[in-house]
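I would like the atomic coordinates for the input below:
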Amino acid sequence: MSNPSISIAGRRIGVDEPPYVIAELSANHNGKLETALRIIEEAKKAGADAIKLQTYTADTITLNSDAEEFQIRGGLWDGKTLYQLYQEAHMPWEWHKPLFEHAHKLDITIFSSPFDNTAVDLLESLNAPAYKIASFEVVDLPLIKYVASTGKPMIISTGMADAEEIAEAIEAAHEGGCKELAVLHCVSGYPAPAEDYNLRTILDMAQRFGLVTGLSDHTLDNTTAITSVALGASIIEKHFTLDRRGGGPDDSFSLEPQELVELCRNSRVAWSALGRVDYGRKSSEQGNAKFRRSLYFVKDLKKGDLITADAIRSVRPGFGLAPKELDKIIGRRIRKDVCGNTPVTNEAIGLD
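Purely as a prediction, here's the structure:
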């Protein structure tokens, strides 16, 4: 049975391909189109496969209310209302076209997370090659079905969702017509501590749902993301900024350019190191095989002498018989004269 895979803009994604690294631009434009354009450039330089946007306005994602349930208490965004946060963080819709054009010019894939049907319509007008469902929207099954109706590949983040809710989202995607689907294990903390990630869940998700599986990582460094590759993560998504001290809503838990370079490089090294089951001698070992241990005579012997334990030792290099033959050799008669510091050979001792 072949491993599941999807394809985004011609790039195949699955466990038998290098990890697909998504740089999440999110709110890190900090209100400047020029900053958003530079983030795309730096993501391309770093080696990311894709840059991802978020497509919403404050009015499409929440209500303009000061009621208590709309207040943010604690954390990075303490004291703001949801409307204030999203008014500050949103990507202006008129920026989408120049951002898509810039990404195309740089030859880096660009797509987005839509947060309502009008966002999907905008992204369809720009021929987005794929869609991402954010963790907070995983319970919005009508939105998932609408995205699925585009026929484009879909990636669903699963932060805060239990197994039943993930299964419902997957079912909605399939019912809507999605043929290429991936799920990301995620912890929706900003930032999230590594110990909350329970990365073994990736193994279970892949087995349970039979889909391409990856990681949306909100930890502060690359350790968790790179470790996830060893557990089968085929997609890695990380927030990306030019400067973690930029003061924007998402800057403080985002990777800076050199860190993204390291993530792209090291996650692919980790994937390459996984390889396949192989007990054979590797090419890099060939030259050293001669330095393995083998049996050597450690004193001169004349033809017919009894071979005693003090006449042979297991030493490096490896030009003599294997050490496992030692018990068969002790007590035999030597067949020809031998000198000390020479390898024990079958010609000299006559093993059957």
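
Could you use CA atoms for every contact and neighbour count after this?
Noted.

just the helices in this protein please.
In the chain, the helices defined using DSSP state H lie at 33-46, 58-61, 82-89, 96-106, 117-125, 141-148, 163-176, 200-209, 223-230, 257-274, 326-329, 346-349.

Present these as a markdown table; the columns should include mean neighbour count and distance to Pro193.
Below are those laid out as a markdown table (neighbours: other CA atoms under 10 Å; distance: least, CA to CA, whole Å):
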| stretch | mean neighbour count | distance to Pro193 |
| --- | --- | --- |
| helix 33-46 | 19 | 24 |
| helix 58-61 | 15 | 27 |
| helix 82-89 | 19 | 23 |
| helix 96-106 | 16 | 32 |
| helix 117-125 | 17 | 31 |
| helix 141-148 | 22 | 29 |
| helix 163-176 | 18 | 21 |
| helix 200-209 | 15 | 15 |
| helix 223-230 | 21 | 10 |
| helix 257-274 | 18 | 18 |
| helix 326-329 | 14 | 55 |
| helix 346-349 | 14 | 61 |
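
Quick one: closest of these to Arg335.
helix 346-349 (5.2 Å; CA to CA).

residues making contact with the closest one?
Applying CA atoms under 8 Å, 6 or more residues apart in numbering, the contact partners of helix 346-349 are Leu321, Ile329, Arg332, Arg333, Ile334, Arg335, Lys336, Asp337, Val338.

Could you also give me the structure for this second sequence? I'd like to compare it with the first:
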Amino acid sequence: MAKDFKINGRPVGPDQPPYVVAEMSGNHNGEIGRALALIDAARAAGADAVKIQTYRADTITIDHDGPEFVIEKGLWAGRRLFELYEEAHTPWEWHEELFAHARKIGITLFSAPFDPTAVALLQGLDCPAYKIASPEIVDIDLIERCARTGKPLIISTGMASFEEIEEAVAAARGAGAEEILVLHCISGYPTPFDQANLATIPDLAERLDVAIGLSDHTMDTVVAEAAVAMGAVLVEKHFTLRRADGGVDSAFSLEPEELAVLVRNLRAVFDARGKPNYRPTDAEKEMLAMRRSLYVVADVAAGEVLTEAHVRSIRPANGLPPKYLSQVLGKRATRALRRGEPLAGDMVQGFAD
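Just a heads-up that it's a prediction; the model follows:
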């Protein structure tokens, strides 16, 4: 598994609380004030980081009216790619202020670059990590450029075959990336629960020998919570100030209060997951006395044969374990026994555990 994976100094891995990334995407709605407010809201909700996307409409597509440049189905049906990305992009002239604000208030900000010029811009701002968005997993040149920066690299896998994922990870490693984290992702907006396929998380961890997280586009928090139970070390979720304000991604984004609930629940799930354990926990120790054990339930004279009328398995647990009942019945008492005494081995002639 990737060793010492860190984002801006924060360790991310199986032994660490899940790293929570609040994805701003286009939910700034074209207003830098709203973008800054989103960063504030993410920090207040307890997220570890905010992620933005660094592209321009003309670096991710071209201004064209052809049918292949128009989205046919789904949330953005009928939208031209160029117009959608023009609306959704985070203006490059905002980036310096956004990074400075995040540093000032104490939350990590990083980005997903979509072309070489975006990587250059982010390098100039000392972006602490890079994400390869799901559609870009086939852009090996972009992956290699990000890997060569030496920054931690997160690769999202929506729509990808295992062979494509494997090729992307190999390209990153070949270009010098030492810290790689792969996100299981379903690029459905929103993603139905029955297509989340969380069983992919431990499978990817075993196949790739890297840490695995989740980029979640479902309409709730339960899938992300289940993912952490299954070993996800990072969860990315879109968020907005208010879904009612609209925006390109608002329909499948969490509001700040919901993001806070997600953060709390993910950390509770991590704590609850724990490690394999077959000994009483601290919370259980006081209940050990409520186990059953062998007790004298009727007075017995010295030398009298013990029967089921004299000895039973009852609570509490101060006597011999119940498994010895068959070994004491039919034997004689070494002394007079009183009702309510816990039965001990030296009270029974010839008893040997």
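
So after superposing, what's the score?
Once superposed, the chains reach a TM-score of 0.97 (TM-score structural alignment, normalised by the length of the first structure), with 351 aligned residues with a CA RMSD of 1.2 Å.

picking up where we left off before, would you mind checking the contacts of helix 346-349 of the first structure for buried ones?
Leu321, Ile329, Arg332, Arg333, Ile334, Arg335, Val338 (16 or more other CA atoms under 10 Å).

These: which two are farthest apart?
For these, and using CA to CA, no pair is farther apart than Leu321 and Arg333, which are 16.3 Å apart.

what about Ser293 of the second structure, neighbour count?
Ser293 of the second structure is flanked by 23 other residues according to other CA atoms under 10 Å.

ok, it - contacts?
Taking CA under 8 Å, 6+ apart, we find Ser293 of the second structure in contact with Arg312, Ser313, Ile314, Arg315, Pro316, Ala317, Asn318, Gly319, Leu320, Pro321, Pro322, Pro342.

ok, the third one - how many residues close by?
Using other CA under 10 Å as the criterion, Ile314 of the second structure is surrounded by 18 other residues.

Also the fourth one?
Applying other CA under 10 Å, we find 15 other residues in the vicinity of Arg315 of the second structure.

Look up the closest residue to it, ignoring the ones flanking it.
Arg292 (4.3 Å; CA to CA, 6 or more residues apart in numbering).

ok, the one you found touching Lys323?
No. Using CA atoms under 8 Å, Arg292 of the second structure makes no contact with Lys323, being 10.2 Å away.

middle-most residue in the second structure, spatially?
Val228 (3.4 Å; CA atoms, centre = their mean).

Could you pull up the residues touching it?
Val228 of the second structure sits in contact with Pro18, Leu234, Leu266, Val269, Phe270, where contact means CA under 8 Å, 6+ apart.

How far away from the center of its chain is stretch 344-352 of the first structure?
53 Å (CA atoms, centre = their mean, to the nearest Å).

re earlier: who has more neighbours out of Arg292 and Lys323 of the second structure?
Taking other CA under 10 Å, Arg292 of the second structure and Lys323 do not tie; Arg292 has more neighbours (18 against 10).

mind checking what Ile166 of the first structure lines up with in the second structure?
Mapped onto the second structure by TM-score structural alignment, Ile166 of the first structure lines up with Ile165.

ok, so what distance separates that match from Arg312 of the second structure?
Counting by CA to CA, to the nearest Å, the separation of Ile165 of the second structure from Arg312 of the second structure is 63 Å.

which residues does the nearest residue to Lys303 of the first structure once chain neighbours are set aside contact?
Among residues not flanking Lys303 of the first structure along the chain, Lys336 sits closest, at 4.2 Å (CA to CA, 6+ apart). Residues counted as contacts of Lys336 of the first structure (CA under 8 Å, 6+ apart) are Lys302, Lys303, Gly304, Ala348.

Right, I'll leave it there.
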